[in-house]
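In: sequence and predicted structure below; questions after.
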Amino acid sequence: MRAEDPAAAEVRELLDRHLTFTRENSPPDECYALDENGLDAADVFVFGLRDEGELLGIGALKRIGTRHAELKSMHTAEAARGRGIGRAMLEQLVAWAGASGYSRISLETGAAQAFEPARRLYESVGFRNCEPFGNYVRSPHSVYMTRQL
């Protein structure tokens, strides 16, 4: 896992696929995925997972409190799915957050069936359902999860 520039062409390409997926499976006013501009902020840390230089997955952490981070923009390239890239990225993001002094990571993901694989992945590494956090409000279209570190 390494830090990535959200403005880099290959990062933007994978991010665009992520945004397309979330927009296709979420109501327009409840799509919380960050675009390139949202990821290019001082409180957001963008990472990529590569194999021989090829970008296979992205993920980001957004600082939402002194010791609380939000998981954002997790996405695996379609050609790399089924190889454990998402799990590897998630485990490395959790490890980075812990090493960086965070004690909790939370996330918002879709409640639609299309998001079920993501929810299962998050559960498998210790995330549990929780109440809305930060500026989120309860919605039938969202699932909120958190994990203590």
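Out: Alright, I've got the coordinates.
In: drop to CA atoms for contacts and neighbour counts, all remaining ones
Out: Noted.
In: and the top helix by length along the chain, what does it pack against?
Out: As assigned by DSSP state H, the longest helix anywhere in the chain is helix 9-25. Under the contact criterion of 3 or more CA pairs under 8 Å, 6 or more residues apart in numbering; DSSP states H and E, helix 9-25 touches strand 54-65, strand 68-76.
In: could you single out the most deeply buried of the ones you listed?
Out: With neighbours taken as mean count of other CA atoms under 10 Å, the helices and strands packed on helix 9-25 reach their highest mean count in strand 68-76, at a mean of 22.
In: for comparison:
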Amino acid sequence: MISIDRDSPSRDDVRLLLSEHLADMYATSPAESVHALDHSALTAPSITFWTAREDGSLLGCGALKLLASPTGPSMHGEIKSMRTTATARGRGVATLMLGHILEDARTRNLECVYVETGTEDYFAPARRLYARHGFTECPPFADYVLDPNSIFMELRLQRPTPGT
């Protein structure tokens, strides 16, 4: 059974997966267009980090970064560091992780969740995953700027109706 739990990005197996993720990002995108975070950046207080594991074996990871708001508490978040291991690909781990992150965002009453991903063919599976879950293209958000190597996507979250 696959379980998704809060975890430390500093664990050895997670650091290895995140290093692989960064290496792939730099191999497929110009350096100025790489927005992936290393394990130390993922320990920031504004970031919640999870791993997916089966019988203790790492299958993937993902994070939710709360975006700063100049007018008060953050009502928006950004998905960061979504990655599955090579052996876990095609098993639905990314779908499970995305669902977990979105449920956490809803629990926090976030209004919108954003993601930045690449335009290259390498990123097509990620773009399809987000689109299948209702994400649509949007302008750059937070500190991002227009970049021909980036696609920005958003998902407006439904607020629960009182009494439901």
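Out: Structure received. Since the model is a prediction, treat every value here as computed from it, not as a measurement.
In: superposed, what's their TM-score?
Out: Once superposed, chain against chain, the TM-score is 0.97 (TM-score structural alignment, normalised by the length of structure 1); 149 aligned residues with a CA RMSD of 0.8 Å.
In: and the helices and strands packed on helix 9-25 of structure 1 as a markdown table, adding distance to residue 17 of structure 1?
Out: Shown next, in a markdown table, are the helices and strands packed on helix 9-25 of structure 1 (distance: least, CA to CA, whole Å):
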| stretch | distance to residue 17 of structure 1 |
| --- | --- |
| strand 54-65 | 11 |
| strand 68-76 | 8 |
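In: tell me the contacts of residue 36 of structure 1?
Out: 6-7, 12, 15 (CA atoms under 8 Å, 6 or more residues apart in numbering).
In: taking these together, which two end up most distant?
Out: Largest separation among those by CA to CA: 7 and 15, giving 10.0 Å.
In: can you show me the helices along structure 2?
Out: Counting by DSSP H, the helices of structure 2 are 12-28, 93-107, 124-132.
In: could you report the neighbour count for residue 13 of structure 1?
Out: 14 (other CA atoms under 10 Å).
In: ditto for the one 5 residues further on
Out: Per other CA under 10 Å, the neighbour tally for residue 18 of structure 1 reads 21.
In: what's it aligned with over in structure 2?
Out: Applying TM-score structural alignment, one finds that residue 18 of structure 1 aligns to residue 21 in structure 2.
In: just to revisit the earlier point, higher neighbour count, residue 7 and residue 15 of structure 1?
Out: residue 15 (27 against 15).
In: any idea how far the more buried one lies from residue 142 of structure 1?
Out: 20 Å (CA to CA, to the nearest Å).
In: same thing with residue 18 of structure 1?
Out: Counting by CA to CA - residue 18 of structure 1 and residue 142 of structure 1 are separated by 16 Å.
In: ditto for residue 121 of structure 1
Out: Residue 121 of structure 1 is 16 Å from residue 142 of structure 1, by CA to CA.
In: among these two, which residue is more densely surrounded?
Out: residue 142 (20 against 14).
In: where does stretch 87-95 of structure 2 end up in structure 1?
Out: Under TM-score structural alignment, the match for stretch 87-95 of structure 2 is residues 79-87.
In: list of residues touching that stretch?
Out: 49, 56-57, 74-76, 121.
In: trace residue 115 of structure 2 over to structure 1, please.
Out: That one, residue 115 of structure 2, aligns with residue 107 by TM-score structural alignment.
In: hmm, its match is touching residue 71, no?
Out: Yes: the criterion here is CA atoms under 8 Å, and residue 107 of structure 1 meets it with residue 71 at 5.1 Å.
In: roughly how far does the alignment partner in structure 1 of residue 41 of structure 2 sit from residue 58 of structure 1?
Out: Residue pairing (TM-score structural alignment): residue 41 of structure 2 is matched to residue 38 of structure 1. To residue 58 of structure 1, residue 38 of structure 1 is 14 Å away according to CA to CA.
In: what's the closest non-adjacent residue to residue 91 of structure 1?
Out: Closest residue in space to residue 91 of structure 1, ignoring its immediate chain neighbours: residue 125 at 7.4 Å, by CA to CA, 6 or more residues apart in numbering.
In: what's the one you found aligned with over in structure 2?
Out: By TM-score structural alignment, residue 125 of structure 1 lines up with residue 133.
In: go on, residue 59 of structure 1?
Out: With TM-score structural alignment as the criterion, residue 59 of structure 1 matches residue 62.
In: now its match: closest residue in space, sequence neighbours ignored.
Out: residue 82 (4.2 Å).
In: my guess is the one you found meets residue 60, correct?
Out: Yes: using CA under 8 Å, residue 82 of structure 2 makes contact with residue 60 at a distance of 7.5 Å.
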